[in-house]
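Trainee: Return atomic coordinates for the entry below.
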Amino acid sequence: MLYPNLDLSEMFAARQSERSELHAHYLNEQLVRVLKTIGYDVGFKRGSGQYLYDRQDARYLDLLSGFGVFAVGRNHPVLRRALTSVLDSELPNLVQMDVSTLAGILAERLLERVPHLDKAFFANSGTEAVEAAIKFARSATGRTDILYCGHAYHGLTYGSLSLTDDMNFRGGFEPLLPGCTQVPFNNLAALEKALSTRQVAAFIVEPIQGKGVNMPNDEFLPEAAALCRRYGTLFVADEVQTGLGRTGRFLAVEHWNVEPDMVLLAKALSGGHVPVGAVLTRKWIFDKIFDRMDRAVVHGSTFGKNDLAMAAGIATLEVLKQEKLIENAQAKGERLQASLGRMVQKYELVKDVRGKGLMVGIQFGAPKSLALKASWNVLETASKGLFCQLITIPLFKDHKILTQVSGHASHTIKLLPSLTITDEDCQWIESGFDAVISASHRVPGAVWSLGKTLVDNAMRKSA
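Mentor: Below is the predicted model of the structure:
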């Protein structure tokens, strides 16, 4: 071999036992500490479809799917072949003083699925797509203000963070972008009051909020879109997490028959291999930005149309279609929501099960029985939302199910599996949650012993 030190599979195998030390020394030491504290440092060495395998070759069902990135599963053979074919073809990638054939094909195929929109812009991530939408909206409307919803998450770069309602992320980085105003989710009166100033360029909203799996009322999105049209504001759907089949439709807004002025995509579009983000928009908006030849590159992203990312997007759309994964998301989501929903009546700690397709939230809350209430209050006093770790940690340790809470201090556990999951996987999920939630209702018990350990850790952190 010409470069014997560049066999990456051999490099991974030789040093994978050092992963924690490497990250602690050169990257994020606090993340390493978190994983070790909650027992998640098992050392995953392989991924296939909806499954992960640790250093002992134990199989786990991944309900995080890279926060929705692996909608078609990990290491899908069609994705791998598509990327290999690009590398083998020696294509003239990123010439810059040229246009990309593969970008044109991906744009064409995306817009076929969203026929009321006309143009596509490619970036590297969801947060870059949000940043582009902010710029496009301001330029196209001549207005400055941007509206976003309470509990929203739109990203962590400067503009998108300005639209993210979470002080755990915002703290230490303010002041953020001026002109960004929050309105309550599902509150049409507050939205209209803000829009009536006629200074709002765009209302950017997640059709289903990722942090908490918060659902819109049936009238919220259609009426919000109508209000935006009335007051000359662009309606922008952030479908970075909900799009590309996650909710049982290509876009989540399809459940409410809404046609946004812009749609933002990322995550699943990458196939889990090469990051890509996309803004789909109306032609008149696009033409306002790129309105003259000397403004042909007034906004861009150096790697945004790279051939590997475009190939990954094209292959992902093909897999979704050929394997009927959007239909599978709808069917498996209905099953899971029905079966998990029955736990609301069965267990007093389970308050709600909600979502669309394979974006499912299981919400826990304060119990009524005295013994459980006392234990719950101890956890809440130590750290809000800590109870959910009494569910996620045993799910991981005892049932080999990887999941997590849906946000900081949240009482909701979010299921976001690959769209490839089977009926056997659904049974795995149902039996695992039932066993752990049942155990959480026994006081004293092993789950609450874990709770005491977590409380002790929380107290030490705050001391």
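
Trainee: can we go C-alpha only for contacts and neighbour counts from here?
Mentor: OK.

Trainee: which ones are touching the residue nearest to residue 410 when sequence neighbours are not counted?
Mentor: In this structure, residue 410 finds its nearest non-sequential neighbour in residue 385, 5.0 Å apart by CA to CA, 6 or more residues apart in numbering. Applying CA atoms under 8 Å, 6 or more residues apart in numbering to residue 385 gives the contacts 379, 408, 409, 410, 411.

Trainee: compare with the first, here's sequence two:
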Amino acid sequence: MSSEIIRKVKERSADNYGLHRQYINPQFVRVLEVIGFNRNYVGAEGAYLIDKNGKEVLDFLAGFGVYNIGRNHPYVAEVLKEVMEAKTASLVQMDVSPMCGMLAEKLASLAPGDLEAVFFTNSGTEGVEGALKFARQATGKHKLVHCDHAFHGLTLGSLSVNGNREFRERNEPLLPDCISVPFNDLEALENTLKGGDVGAFILETVQGKGVFIPDEAYLKGVRELCDRYGTLLIADEVQCGLGRTGKMFAVNHWDVKPDILVISKALSGGYIPVGAIITTRDIHSKVFDSMERCFAHSNTFGQNDLAMAAGLATLEIIEKENLVENAERIGNRIIDGLRELANRYEMLTEVRGIGLMTGMQFGEPKSMGLKASWKLLHKMNEDLFCQMITMPLLDRHDILTQVAGHGLDTVKILPPLTITEEDADKFLEAMDDVLKSAHSLTGSAWKTVKDLGVRTAKTA
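Mentor: You can find the predicted model right below:
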């Protein structure tokens, strides 16, 4: 029996935005239309998207870090096809799957230290939820500490340790006794932990909103403080894990072992939602401490065979294609190139990067003409300036990027780990052109973004 779904999808492609406007999220469609990002992508392969006109777009967003191995990797697709043809006994529930055990075994071999007990989830936010529960049950302490500007997901538990006001508002009250401390501040952390009543300190090893990287001594200091005061350390590597930073896990850069490691996004190559909580056998056994509590934490789809097979295939690709090493090599090429551009363009004030996770920080210029336009733009909308970078990158150069977060003046790139030197150089040449335009008051960039501000205000 052949399906006609793909044929029907192609027939309805022209109505893509109308369907989403009517049935899903009309406000998001408005955003895409206002900033000119409504390209209607109909295909994808590797590091490139293909729009309805057949134009190739270099994807430096990678589904917010999902496509580390590139889009539609043929090996993962073939593995999934084989699993479906094998008609495996998936999700029996009252039995266990060999594929689940094999993926857990592989993750345990890659994870730092003695992290060997694995619980599979369907997403990063679900992984965070589970990690918080594990920490509370294992320690008997309910207080949780997180960092300012942290992003750990948007369900209520993970939102309680989310340091971004725009996500928390309209949802409070959240979980009680969730305390925020500044990132990279060991003194503030110790003052919060020294009462000995904190169950866990959760942090992104590299903060995704803005790409903030820990100081050299920070993570080792965090590890020491958590040990001293009996607090578990949860490393959220949903975005920065699985090769993204030039190491398999970002904690490897600082030789630190967390008590609980949370991963997701890139684990299945973008084919199937999947995530994992990786912890010590000691912590795991304090949660699942009897036969009666074998379901102390569970889900329905976490161990499904398609997700497990995709995870095994993805890890195989990461290793066989040397994608961790490629992320470090190409990432350094991009970071060095951007820092050279920062020496020439005053509004590019800082480049924060590690592997293929990079944030370009923009700041108020010193020259009078640019300074006046900068202030006017920020008075209109504090998030407008970065669209002066992302919009022409897509419109003129066919490169997809986006801002790193609200009110940060930061553009972030998360390309697939498969990108080549040619891809990196194409991006750097495009950035040079876009920055040149942004630094010329007579160019089209300022008019475009000011017009955008006016349109945004009218449609608000």
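
Trainee: TM-score for the pair, please.
Mentor: Once superposed, the chains reach a TM-score of 0.99 (TM-score structural alignment, normalised by the length of the second structure), with 459 aligned residues with a CA RMSD of 0.9 Å.

Trainee: ok so, going back, out of the contacts of residue 385 of the first structure, name the ones that lie in strands.
Mentor: Among the contacts of residue 385 of the first structure, DSSP state E puts none in strands.

Trainee: For these, which ones persist in the second structure?
Mentor: Retained in the second structure by both residues aligned by TM-score structural alignment, their matches' CA atoms under 8 Å are the following of the contacts of residue 385 of the first structure: 408, 409, 410, 411.

Trainee: Now do the corresponding residue of the first structure for residue 368 of the second structure: how many residues are near it, please.
Mentor: In the first structure, the residue paired with residue 368 of the second structure according to TM-score structural alignment is residue 370. Neighbourhood size, residue 370 of the first structure [other CA atoms under 10 Å]: 9.

Trainee: and if you look at residue 257 of the second structure?
Mentor: Here the number of neighbours of residue 257 of the second structure (other CA under 10 Å) works out to 20.

Trainee: which one in the second structure is aligned with residue 323 of the first structure?
Mentor: In the second structure, residue 323 of the first structure lands on residue 321 (TM-score structural alignment).

Trainee: if I look at that match, how far off is residue 243 of the second structure?
Mentor: As judged by CA to CA, to the nearest Å, residue 321 of the second structure and residue 243 of the second structure stand 12 Å apart.

Trainee: same thing with residue 11 of the second structure?
Mentor: Residue 11 of the second structure is 38 Å from residue 243 of the second structure, where distance means CA to CA.

Trainee: Just want to know which of the two has more residues nearby.
Mentor: The neighbour comparison of residue 11 of the second structure against residue 243 (other CA under 10 Å) goes to residue 243, with 27 against 10.

Trainee: Tell me the secondary structure at the equivalent of the more buried one over in the first structure.
Mentor: By TM-score structural alignment, residue 243 of the second structure lines up with residue 245 in the first structure. At residue 245 of the first structure the chain is in coil, as set by DSSP: H, G, I helix; E, B strand; the rest coil.

Trainee: which residues touch residue 245 of the first structure?
Mentor: Neighbours of residue 245 of the first structure in contact, by CA under 8 Å, 6+ apart: 251, 252, 320, 325, 326, 329, 419.

Trainee: all helices for the stretch 151-300 of the first structure, in order.
Mentor: Applying DSSP state H, counting those that start in this stretch to the stretch 151-300 of the first structure gives helices spanning 158-161, 167-170, 188-195, 220-230, 283-289.
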